[in-house]
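Q: Turn this into a model:
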Amino acid sequence: MPTALWITGTSMCALRQEELPVGNNLVEVETLFSGISRGTESLVFQGAVPETEHERMRGPHQSGDFPHPVKYGYANVGRIASGPRRGEIAFCLFPHQDRFAVPDADLTTLPVDLPPARAVLAANMETALNIVWDARAAPGDRIAVIGAGVVGALCAWLCSRIPGTEVTLVDVNPARRVLAERLAIPFASHPPADCDVAIHASASDAGLQSAVDCAGSHARIVEASWYGDKPVALSLGGAFHAGRLQIISSQVGSIPAERAPRWDFRRRLAKALDLLASDDALDALISRTSPFATLDRDYAKILADPATLCHRISYAPTVEGP
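A: Predicted coordinates:
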């Protein structure tokens, strides 16, 4: 029988056996890797999803209901085990589970040049792509990305590939400089002044305030963090109104209105996978790899470790780093 990770209570989890659904339209998948999205999964693990967001926060293949018990996750890479695409490696927005069955349409085959072990970053790359669309970053812009977690680093990586941009990845943790260097992006502990675009992804009051403070006149500030049920303190005095600053929310659950006529979720995911295949340096966003067999014992420690970027779970009998 398949086995899955369930959040069974506040800061509690367990591996549970599952029934594999059957149906003519379902395709079986054997998981190779899944990825832990530390920010969102920490809020779920802590039972901090606001009641008003219980439905909007549901994952495509979530089981149970918030706050718990709930089976949650959205970065699964596996080998298709049945159907016409049998043997292909595909990405699915599915929780941490070793074998599952979904409609064929829910599976996106990986590009041939994308290593399956890196493809666990696909949902994060989708989020970053959506954020950069919301930011309307353009050639020549001075851009600060505040918060060098996975999503922030991917936003900076995308922005740095727009011709003529001056991108700075900002984090109060000096250890993140190594990540920025591996991605070939300038790093700083404080953002530069007079930015055209400021993207905030640190999930902290101080980080959001620094985004506001570094924005130049008529600049665009994109709030990419999600705080769950935590209130946020922000000073909007000083030059905020005189500078006519814009604060824009970004959320991966919807595509920006100006792109919606031509982009759907399937096209966006396919592009995210293509982008991941384009640069081996993106492997730097994988902090560590550990086995699925001990995930119930390891999960709390993984989420609590501030050094964690994307933690990869391997479903193979043996696991090799990083």
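Q: Every contact and neighbour count from this point should use C-alpha atoms.
A: Noted.
Q: Show me the contact partners of the helix or strand harbouring residue 216.
A: Taking DSSP states H and E as the criterion, residue 216 maps to strand 215-223. Strand 215-223 has contacts (C-alpha atoms under 8 Å, 6 or more residues apart in numbering) with 131, 134-135, 193-201, 208, 211-212, 243-250.
Q: please give me the structure for this one as well, since I'd like to look at both together:
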Amino acid sequence: MTDSSDIDSGTHVHADVDVDTDTARKLVFSDVRDVRLDSVSTEELGPNDVIVETTVSAISPGTELLLYHGEVPEQMAADETLETLDGDLSYPTTYGYAAVGDVVKAGKEATDRVDERVFAFHPHQNRFCVDSDNLISIPDGLDDETASLLPTAETATNFLLDGSPRVGERVVVFGAGVIGLCTIQLLANFPISELVVIEPIPGRRELARTFGADRALDPSACDDIFNDHDPPGADLVYEVSGQPAALNAAIDVVGYDGRIIVGSWYGNKPTELELGGDFHRDRITLTSSQVSTINPDLRGRWNTDRRLSVAIDQLNAIDVDALITDRVSFDDASSAYRRLTEVPESTLQVLLTY
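A: The predicted structure is shown next:
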């Protein structure tokens, strides 16, 4: 783990340390590149509510960095499918959806959950009150750090459900960040003919090969990678780099009647698609994939509970230790976001510890 104190301070964090067990601290995105810890009163327990003491939470290097950099569209609504997120994402706002902790107190209808280890889709906060129905029990075989990557595994699972990789297909993944690497490792278990990863950071390319990629290339070398095949081009492309320019590259790589699954959220970064060339005649399918919902074509047999159960199983197939590069104290949360911004070549998954 790299010591986050090595990063020069370019942001500020203001911690209001509390000693009252009825108060907690929450992380607030207060402005561009500015986060702080605010005191907040834990809500009065309802009959089915519990108090969770957080042990670890995972930072989403996609959405949270968009918030940190001020790249979320103004008045963008929070994810309405998560009851712990409300309002919009304008400053100041709380965010996060990967908290693991222990139930330390419960209302009269949830006393059976006291002392249980749980996962919650909850913003970064050292202690919080939540309806017990919104908690996920952590299996004994998963440690807290692994469990905190459950949303990442669920997102990767959703990508595979949306893309439907088929036996013998040629698959390309743009982006070997945390979600890209999880997607790569799950794809490597499929009987596809070749898995190629496009990633600018050398260390991430090497990790992609370790995770099962047949080839991992710099974006400058991705032209014509399947042009000598019959039929030419990739069958399936995943764009999970977070970089709008990669979407045009994905269109160039995919073949006739190919599929592109767009897992990136670009925020308010401009995206200029070049649709006047091969795209117009090649019947390319562009599909947005977002974990809040299930593919409409699958809803007859799939729901979010089933997908989540599969994602928990998939966590056992993902090399979580290779993904976690930094563990940062919640009190020093601002350094975690600086590190993700300033040294991405050596930073993947950052965990906040409590």
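Q: re the thing from before, so which of the contacts of strand 215-223 of the first structure belong to strands?
A: 195, 196, 197, 198, 199, 200, 246, 247, 248, 249 (DSSP state E).
Q: Can you tell me which of these comes closest to residue 312 of the first structure?
A: residue 200 (24.5 Å; C-alpha to C-alpha).
Q: Tell me the counterpart of that closest one in the second structure.
A: Alignment note (TM-score structural alignment): residue 200 of the first structure maps to residue 239 of the second structure.
Q: Count residues in the vicinity of its match, would you?
A: Residues near residue 239 of the second structure, counting by other C-alpha atoms under 10 Å, number 27.
Q: can you check the one 5 residues further on too?
A: The burial count assigned to residue 244 of the second structure is 19, neighbours taken as other C-alpha under 10 Å.
Q: do you know how far it is from residue 175 of the second structure?
A: 12 Å (C-alpha to C-alpha, to the nearest Å).
Q: Kindly write the ChimeraX command that selects the buried subset of the contacts of strand 215-223 of the first structure.
A: Of those, the buried ones can be selected in ChimeraX as follows, counting by 16 or more other C-alpha atoms under 10 Å:
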select :131,134,135,194,195,196,197,198,199,200,201,208,211,212,245,246,247,250
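Q: name the element the residue nearest in space to the middle of the first structure belongs to?
A: Nearest to the mean C-alpha position of the first structure, by C-alpha atoms, centre = their mean, lies residue 124 at 2.8 Å. Secondary structure assignment for residue 124 of the first structure, by DSSP H and E: helix 122-135.
Q: Report the mean deviation for the helix or strand just after that helix after fitting onto the second structure.
A: Once the chain leaves helix 122-135 of the first structure, the next helix or strand it forms, by DSSP H and E, is strand 142-146. Strand 142-146 of the first structure, aligned to the second structure and superposed, deviates on average by 0.5 Å (mean C-alpha distance after the TM-score superposition for the first structure).
Q: which helices and strands sit right next to strand 142-146 of the first structure?
A: For strand 142-146 of the first structure, the packing partners by 3 or more C-alpha pairs under 8 Å, 6 or more residues apart in numbering; DSSP states H and E come out as helix 150-160, strand 166-170, strand 195-200, helix 205-214.
Q: What lies in contact with the first one?
A: Looking back up the chat, that one is helix 150-160 of the first structure. Contacts to helix 150-160 of the first structure, defined as C-alpha under 8 Å, 6+ apart, come from residues 124-125, 127-129, 131-132, 137, 143-147, 165-169, 180, 183, 185, 199-202, 285, 309-310.
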